[in-house]
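Student: Coordinates for the following, if possible.
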Amino acid sequence: MIETVATTPFDDQKPGTSGLRKKVPHFQTAHYVQNFVQSIFDVAKRPEKAVLVLGGDGRFFNREVVDIVIRMAAANGYGRVIVGANGLLSTPAASNLIRQRKASGGIILSASHNPGGPKGDFGIKYNIANGGPAPEGVTEAIYRRTLEIKEYRIAKAAAPDLSTPGEIAFEGMTIEVVDPVADYAALMEQLFDFAKIQALIASGFTLTFDAMHAVTGPYATEILENRLGAAKGTVVNGEPKPDFGGGHPDPNAVHAADLIARLMGDDAPDFGAASDGDGDRNMIVGRGIVVSPSDSLAVLAANAHLAPGYAGGIAGIARSMPTSQAADRVAAKRGLGMYETPTGWKFFGNLLDAGKVTICGEESSGTGSNHVREKDGVWAVLLWLNILAERGESVKAILEAHWAEFGRNYYQRHDYEEIDKRAAEKLMESLRDRLASMAGQRFGTLVVSEADDFCYKDPVDGSISTGQGVRIVFSGGSRIVFRLSGTGTKGATLRVYIEKFEPDPAKHGQNPEEALAELVETANAVGEIEKRTGRTKPNVIT
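Tutor: Presented below is the predicted three-dimensional model:
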């Protein structure tokens, strides 16, 4: 039986870079989830009896919302919901299922790398039929609908048990419960030379993968241990938990410090990696060296042809604007197309669909390819392993050879988290007001060559996105970027990106803090960070 429930709008359901994210108690407000889901269903383009993919990273409140979405999908005329067993699906696995099964779209329940638990974060994101995050036109339409909604439709019956794969008839709709790992693992076997990676591991190559008690634990265990033959226990923190084991599921130097410490030790394994809450981010660490996300993107793009799935070469590379320009140097030297987009994976979708690019990446630990329309942490780990197996060199040797060929982009991101939102907005407003007069200004040895507020025109559909971050570029190619993040749930997060290009191999062994010291000092002065936020240092440096 279907019921129609009267409701009133909420004024704070505007999706950000990666969907709607709020604290769990906020989502638990009566009608809050239902209003947003109904707004998605009202706006989404779909045929009669459409197919919907559904799943999440297993964080606190995941299962309750899975049940709500199933009941509302039945009430709104969907013909089939494909859901991961126990409501689990990594974000890239969900994207793959949308594409494989020709679904009209999918709902992914995650706040990605944000903390979980009863007082942690939760999120709802809608992905369209290509498997990628809904573009701005769709998210804006969803938001407008949330401001005028007056009722939602939902089945009165409770959603059934979702623990066992199989089909279940429910209120005139079919619920298809699937193994969340199987289809994704099969795709990885098509892209990579599993036999060669197996041989590498059998030869004594050692590795460790920190799943951070997040959704990729089962994926990494099945692929690395069961299919590739890595020793049992290679995957650590492999059991997904609603609060991520009390940790913060963000694979960076702060939250994956134990992994880094292990790889820096005397008895370190050859290779280490980690992934985040919903499985779309990654960290790569070699024995004695941490690979920055920007360098990882460049290395993967330069070596992708070594994996069977990319043996014919890649069409081009795309990176988010704040990501270092290391990939640009690969594209220039290899004669590949290079695209600079705003932050947010949704901006890569058109480029991938149009065949303009094959490899994409963001400085926030996200890399991926045209196999899905999301960034993909496990994919990045497997491509690194395929490259290591083919080249027979260490992570450190590959990275140093890359710098010798293309030059080194020293790079850091400084995050100032949970600062006063108004203060953060005034800081950005002040920077924008001063842009026109910055060219030619000198800061120590640095001279500004150009400064702007990044605006992006999509080369495929012509859509324009403005206000995407302030860029200050100096003679010689160094730059500072300021932008406000759209992934937090409290206050504002100011991100400052600092980059210096060094072509001289003799200087590639420099400490990043030393190489970037003058730029860091300049960023603090130009941005008036301490004056406007009261912060003397960032919360996190990656």
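
Student: can we go C-alpha only for contacts and neighbour counts from here?
Tutor: Noted.

Student: For the closest residue to residue 77 other than its chain neighbours, which residues are in contact?
Tutor: Computed as C-alpha to C-alpha, 6 or more residues apart in numbering, the closest residue to residue 77 that is not its neighbour in sequence is residue 49, at 5.8 Å. By C-alpha atoms under 8 Å, 6 or more residues apart in numbering, the contact set of residue 49 is 77, 78, 79, 80.

Student: for these, which one is nearest residue 530?
Tutor: Proximity to residue 530 was ranked across the contacts of residue 49 by C-alpha to C-alpha; first place goes to residue 78, at 52.1 Å.

Student: Another for comparison:
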Amino acid sequence: MDIMAAIRIVQTTPIPGMKAGTSGLRKKVVEASQANYVENFTQCVFSVYSEKENIEGCTMVVGGDGRFYNKQAIQKIFKVAAANKIGRIWVGENGILSTPSVSIIIREREDGISKGGLILTASHNPGGPNGDFGIKFNGENGSSAVEEITNKIYEESLKIETYKIADLPEIDISTIGSQTFDVEGHPFVVEVISSTEDYIRKMRSIFDFNKIKILLDRPDFSMVYDCMHGVAGPYVRAIFGDILGVPSGNLMNSTPLEDFGGGHPDPNLIYAHDLVKVMGVGKDHGIFPSFGAANDGDADRNMVLGKQFFVVPSDSVAVIAANYSCIPSFPQGCIGAARSMATSLALNAVAEKLGFPLFETPTGWKFFGNLMDAGKINLCGEESFGTSSDHCREKDGIWAVLCWLSILAHKNEGRAELLSVKDVLSEHWRTYGRNYYIRHDYERCDSDQAKAFMKSLEEKFPIFEGKADNFSYHDPVDNSTSSNQGLRFIKGNWRVVFRLSGTDSVGSTVRIYFEKHETENLEMETEAALQDVSLLMYINYLEEKNLMSLLRIKLIRNYYYLALFCERIFAIVFMI
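Tutor: Predicted coordinates:
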């Protein structure tokens, strides 16, 4: 017999700060776990989305990266969903679903019947009771909600007075199966589904696992995968362990933990230090694996390493584009590609030479989703370790790793001596040139000071001896315009980009990107190649009192090669 549940109307008040960033709402657990927080946000999502779609009786997906407070939030979402007459929720076993998996389930399970989903993730941000919590809404195309929707959700959060909730009991999500409830005459079903089944089925359909296994079985090839105690673990164990035969000892940190094992689940050279050490990056001698990979908390980001070698993410998407014929995931070839503005121009060189369209968008996967839905692109990437194709509408870290293994498998067919990751990059640079590239993050800045810093830079556009602008994007699909997406300074073969990030739970992050294109000097160290970029011209951009405020920002994370020259640019005369 179905369990009966009544609906209650709960009085509430707006909670400040429910404005989604580039990929959802991210807050500290202590803030997100306060009374009515999850309920307010979820009610706002359903209230806004019901204006666009008839959600009564519909199916929606719920899951996340397994971080602290996700299980409690999922129970709250069930109750609000039931009261808003959602008919069925597909939830991953134990609440576990990677972000790309949610996108695939929305788009393909039962022929894409789902109207959307709620993903509980703060992506690469730390977890645990003192860490971050995140929640975002994806529409029926499987992509993060567009700005029109997220802006309306925020507006609704500023005026919400009540939310609806069903008096459901605690629902067991540890076992696959269905539970049905009668919510004042409306059926509500919670169906616990396999976390990995839909995703694995999709990967089998777009990759040649047999060909990859031939590569992995070579006596001169070995690989290591670091799941960073994030949601990737079950997927990686199933695909790389059970199907492709990688030894379990080579699948590191593959058990999802609420606090990510006390680590920071961000796949870069700083936080994926276990993998970096195993792969010998920065070491001159030793015996190291041929291939390494890592994913972040929700498995949408990826880092690829070769033996003693790091693949810059901007180069990674360019290599995939240049070698699409090696990858079964591109049966129609590369019909078009897109990169975020801050991502290096390496992809441009490939697009120009191979003759496919290239789009430059703001940061945020939703912009790529629009282009994919319109059939304009089937490959996209961004510098923050995100790469994907039109098989879903999110970044997909495991997919990117399988692309790299497909390239290596194809290029090593019939070869006696192994062609390495570094060899693939060297070959690519000889063909397309090399974009030396580095990014520096100044985290947890005071938001007002960060905005003042950006304004002071923009005021110096007239004295810059080159091209300088504030990037604005006109979406060719929905004709929307996104302004103030980052400051660009371009001169000759180099550029510097400044951007404020929206992925942190506290304050703002100022991100600075340096880039230089070379066609001859292809094997330099990144720091040396970019040294002259920091000395080419100057902008006297701040009064000393504002400069000193900015200098209080601690440099917490340097991506790529930990260059030292970035500290020197924070002087009274700013050198770029």
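
Student: How about the secondary structure of the aligned partner of the residue nearest to residue 77 of structure 1 in structure 2?
Tutor: Using TM-score structural alignment, the partner of residue 49 of structure 1 in structure 2 is residue 57. Local secondary structure at residue 57 of structure 2 is given as coil here, using DSSP: H, G, I helix; E, B strand; the rest coil.

Student: Secondary structure element for residue 549 of structure 2, which one?
Tutor: When elements are defined using DSSP states H and E, residue 549 of structure 2 is found to belong to helix 544-551.

Student: how about that helix: buried residues?
Tutor: For helix 544-551 of structure 2, the neighbour count (16 or more other C-alpha atoms under 10 Å) marks 547, 550 as buried.

Student: Check which helices and strands that helix sits against.
Tutor: Judged by 3 or more C-alpha pairs under 8 Å, 6 or more residues apart in numbering; DSSP states H and E, helix 544-551 of structure 2 is in contact with no other helix or strand.

Student: check contacts around the equivalent of residue 165 of structure 1 over in structure 2.
Tutor: In structure 2, the residue equivalent to residue 165 of structure 1 is residue 176, according to TM-score structural alignment. By C-alpha under 8 Å, 6+ apart, residue 176 of structure 2 lies in contact with 93, 191, 192, 193, 194.

Student: hang on, isn't the last one packed against residue 95?
Tutor: Right, residue 194 of structure 2. No: checked against C-alpha atoms under 8 Å, the pair residue 194 of structure 2 and residue 95 is beyond contact range at 10.0 Å.

Student: that older thread, for the match of residue 165 of structure 1, give its distance to residue 57 of structure 2.
Tutor: Look at residue 176 of structure 2 and residue 57 of structure 2: by C-alpha to C-alpha, to the nearest Å, they are 21 Å apart.

Student: Which parts of the stretch 151-300 of structure 2 are helices?
Tutor: 197-206, 209-216, 232-236, 273-279 (DSSP state H, counting those that start in this stretch).

Student: could I get those as CSV with mean neighbour count and distance to residue 505 of structure 2?
Tutor: Formatted as CSV, those follow (neighbours: other C-alpha atoms under 10 Å; distance: least, C-alpha to C-alpha, whole Å):
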stretch, mean neighbour count, distance to residue 505 of structure 2
helix 197-206, 15, 29
helix 209-216, 18, 39
helix 232-236, 24, 22
helix 273-279, 19, 23
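
Student: Could you dump these into CSV with distance to residue 327 of structure 2 added?
Tutor: CSV is the format used below for those (distance: least, C-alpha to C-alpha, whole Å):
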stretch, distance to residue 327 of structure 2
helix 197-206, 8
helix 209-216, 11
helix 232-236, 19
helix 273-279, 25
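
Student: the strands in the stretch 51-200 of structure 2, which residues?
Tutor: 59-64, 88-96, 117-120, 132-138, 162-166, 177-183, 186-193 (DSSP state E, counting those that start in this stretch).
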